[in-house]
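Sequence first, predicted model second:
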Amino acid sequence: MSCAPARDPGNRSSVRVAIASRIFEPEPSAASFRLAALANAFSEAGHEVSVLTVRPVRSQRDDSDRNRRYRVRRFPVLRDRTGYVRGYLQYMSFDVPLFFRVLFGPKRDLVVVEPPPTTGFFVRLATALRRTPYAYYAADVWSDAAASTGAGGAVVTVVRSMERFALSGARGVLSVNAGVSERVRELAPGSRIHTVGNGIDTKVFTVDGPRHQGGAYAIYSGTASEWQGAGVFIDALERVLDEHPGAKLVFLGQGSDWPELQARAARLPAGAVEFVPTVPPATAAEWIRGAVVSLASIRPDSGYDFAFPTKVYASLACGTPVVYAGAGAVPEFLRTHQKDARVGESVGYEVDTVAKALSRAFANPPSRTERERLGVWVAERVGLDAAARNAVRALEGHPQ
């Protein structure tokens, strides 16, 4: 059964699709890339698409919306001190107007909603009143994230209830990997789950292109939250500096753990750790290309063992191998594909083992040939377009 009713006769019925998200291009994030790919895939399949999202910060505004094959409808929103739509007041500033935008806006045949669960909660209410089906894009399990960051029991209970409410009312749930699918199944047993995969925009994150010239540095790009435990890399770098005195660690992006990371970095020599706020995707790709190695982590026992950080895909697509510390699905991925290309290595979440991996990376940076081979290998396997087409086929009711 399809998630959306047919409007026009023919082999492939055209439907009116809305994608609702508090973040979208040009704001750089994994969700932005993934949802833009989904909107393109729906449009290529002949559907009428509109994106209900937010107005970006002034520094990121451009005219890209004019060149899209779908319509983007933007609304002002509250942001935190870093310019990110994060925090319950910020979420409500998007979710409450969205409720009315869906309730009183043009009739749609399907709404695809992106977390947080508060957005899913309001979309379920609005679409129920409009008698419109919706799909929930489970790129993450937010209640598990709340629990892993030490949120109070009452907060976790509320978030989990809202997430379960959003999942259980969806006509279909799009999941990025098998681990997320399993957690969704546990939270909302009756959900119809489609594991569509994930990836990265291989038109932006490529081996070819400018490289940041910043000496020998390792890079941790994207979001750094408490459950990821990126502080282990700062502690490891302190040991690496004796052997590689010119080595540096760059944090590129933002995240709730940045104040703690900055406090740890203050113990190291000046310039050993650099923090670069969020930059446009093309600039982020320059930083990743120029790095000796890229870093990613998931702190063990955080309740997030099912996660697969998208920064891993972005790094490999730029030809930069990864050192990964901790739990999750990444270790098996790296072990499985080490014979195919120089993807990097997975190590335990201990300062000593991470320091040894960093030392190996600085001592043996990837060659141009290794980078090119890695970039080609990734482009063939983890492009976002394939995941987006899987999602469209699933919501159309076609087998993947």
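Nice, I can see it.

only C-alpha atoms for contact and neighbour calcs from this point on.
Will do.

Just checking, which helix or strand succeeds the helix or strand hosting residue 335 along the chain?
Per DSSP states H and E, residue 335 falls inside helix 330-337. Per DSSP H and E, the first helix or strand lying C-terminal to helix 330-337 is strand 344-347.

try it against this one:
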Amino acid sequence: MATTDPKQFLTRIFEAAVAGSDPELTIRRHLPKKPKGRTIVIGAGKGSAQMAAAFEKAWDGPLEGVVVTRYGFSAPCERIRIIEASHPVPDVNGLEAAKLLLEAVSGLTEDDLVVALVSGGGSALLPSPAGPLTLADEIAVNEALLASGAPISAMNTIRKHISNIKGGRLAVAAHPARVVSLVVSDIPGDNPALVASGPTVPDEASRQDALRLIETYRIALPEAVMSHLATDAADAPQPDNPRFARNEVHVIASAAVSLDAAAAEARRLGVEAVILSDAVEGEAREVGGVHAAIAREVALRNRPFNKPVLILSGGETTVTLRARGKGGRNSEFLLAFAIGIDGLSGIHALAADTDGIDGSEDNAGAFADGSTVARMRAAGVDAKAMLAGNNAWTAFNAVGDLFVPGPTGTNVNDLRAILVR
């Protein structure tokens, strides 16, 4: 298959990576002990609806709850209410969802259990502006962060200090009930406190850290936001807060697990696989250039890996917006990669977000090979100009190489798969 149809092979690799983080399998392994009292399910993220559906199937006792997911990412549930809201920029539906989650955990007792189903994307899906701040302020912050090129860990450190629900505050609101957080990690390093800005999981980052990050990445935020961050009211609860003492946190799926599944599938199909890292970060186009250099070295000199080989990596790159083109971090990575392997035969690549959506369009990513740039040129598209304009979607659309699997029900960040034949 790898020789006769590289696109089909790479699609199988993607499917294996997604299956490796299937909520139905991972949730069953981490079911909490049943409580004496009520079981309340809450959740947020691009995989939260599928997690909720899986939890309903696995839990044989009474339960109730509410989760929020991205528009178009819903899944049928009987006892858990599913709300859809906007991602990556918040909207009023997300604001209402945040209120409902806070209401769902209010007035509980120490006999009750709160199960938090958290996955990537929850930061944008749970706007809950703190103090005098407004939804417009949170929208402005999200837009500034998305354009800044800052890593996701930095973005979420800032987000949690302007929120009533992030940074462990949702778990504080649930006290004295026990909170068990089941987390699908899309964060390099898999720190659960950074996934969806940790609504039920605190970390030690302070508002002073948030202010330093704003300065480091030169992020222009509304005056009201900066005024709020200058006050003690922005302080997030710390991990040693006694209200967290009975809680549990489990990372039930991650990029590492998905990459292992992808590598196993490649070997099953007869191709050796190597994993560079599950935590690659940096500017997407620069990471694309580095991956292209590795692929060239293998193709031309059979080092550092013997071909045929599948080179895998995960993590989350960033895009600094220089223009208002169409694209996402995976398609931008891959366009830079395509430029770097232009004219070389025997190299085929797929870069895609495991949640099924890359950026704001309906594709998860795209395919590329050594002929991609030439085919773009024949279609009247200048690959380098498209990369300069953050317009990778338009470039790959012109040659029919977008990858559109639809929503997958999980979110363990990006998968980059490079086949060198």
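That came in fine, so what should we check first? Source: prediction; values computed, not measured.

what's the TM-score for these two chains?
The TM-score (TM-score structural alignment, normalised by the length of structure 1) is 0.40; 234 aligned residues with a Cα RMSD of 5.7 Å.

What residues of the helix holding residue 335 of structure 1 count as buried?
330-331, 334 (16 or more other Cα atoms under 10 Å).

Which of the three states applies to residue 51 of structure 1?
Recorded secondary structure, residue 51 of structure 1: strand (DSSP: H, G, I helix; E, B strand; the rest coil).

Please give the number of neighbouring residues around it.
Other residues within reach of residue 51 of structure 1, judged by other Cα atoms under 10 Å, total 21.

pretty sure it contacts residue 16?
No: assessed by Cα atoms under 8 Å, residue 51 of structure 1 is found out of contact with residue 16, at 11.1 Å.

Assign residue 41 of structure 2 to one of the three secondary structure states.
strand.

That one: what's it in contact with?
52, 63-67, 80, 114-117 (Cα atoms under 8 Å, 6 or more residues apart in numbering).

now, which of those residues lie within strands?
Applying DSSP state E to these, the entries found in strands are 64-67, 80, 114-117.

is it true that residue 226 of structure 2 lies in a helix?
Yes: according to three-state DSSP, residue 226 of structure 2 belongs to a helix.

Tell me how far it lies from residue 7 of structure 2.
Computed as Cα to Cα, to the nearest Å, the residue 226 of structure 2 to residue 7 of structure 2 distance reads 48 Å.

Who has more neighbours out of these two?
Per other Cα under 10 Å, whichever of residue 226 of structure 2 and residue 7 has more neighbours is residue 7, with 21 against 14.

That one - that's part of a strand, no?
No: note on residue 7 of structure 2: no strand contains this position according to three-state DSSP, which reports helix.

The stretch 51-200 of structure 1: strands as residue ranges?
71-75, 110-113, 134-138, 172-175, 193-195 (DSSP state E, counting those that start in this stretch).

Tell me the helices and strands packed up against the one helix or strand residue 314 of structure 2 maps to.
Per DSSP H and E: residue 314 of structure 2 is located in strand 309-315. The helices and strands touching strand 309-315 of structure 2, judged by 3 or more Cα pairs under 8 Å, 6 or more residues apart in numbering; DSSP states H and E, are helix 255-268, strand 272-280, strand 414-420.

Could you check the angle it makes with strand 272-280?
Strand 309-315 of structure 2 runs at 20 degrees relative to strand 272-280, counting by axes from the mean of the first three to the mean of the last three Cα atoms, to 10 degrees.

In strand 309-315 of structure 2, which residues are buried?
So strand 309-315 of structure 2, judged by 16+ other Cα under 10 Å, has buried residues 309-315.

ok so, going back, how about the strands of the stretch 51-200 of structure 1, which one is nearest residue 128 of structure 1?
strand 134-138 (9.1 Å; Cα to Cα).
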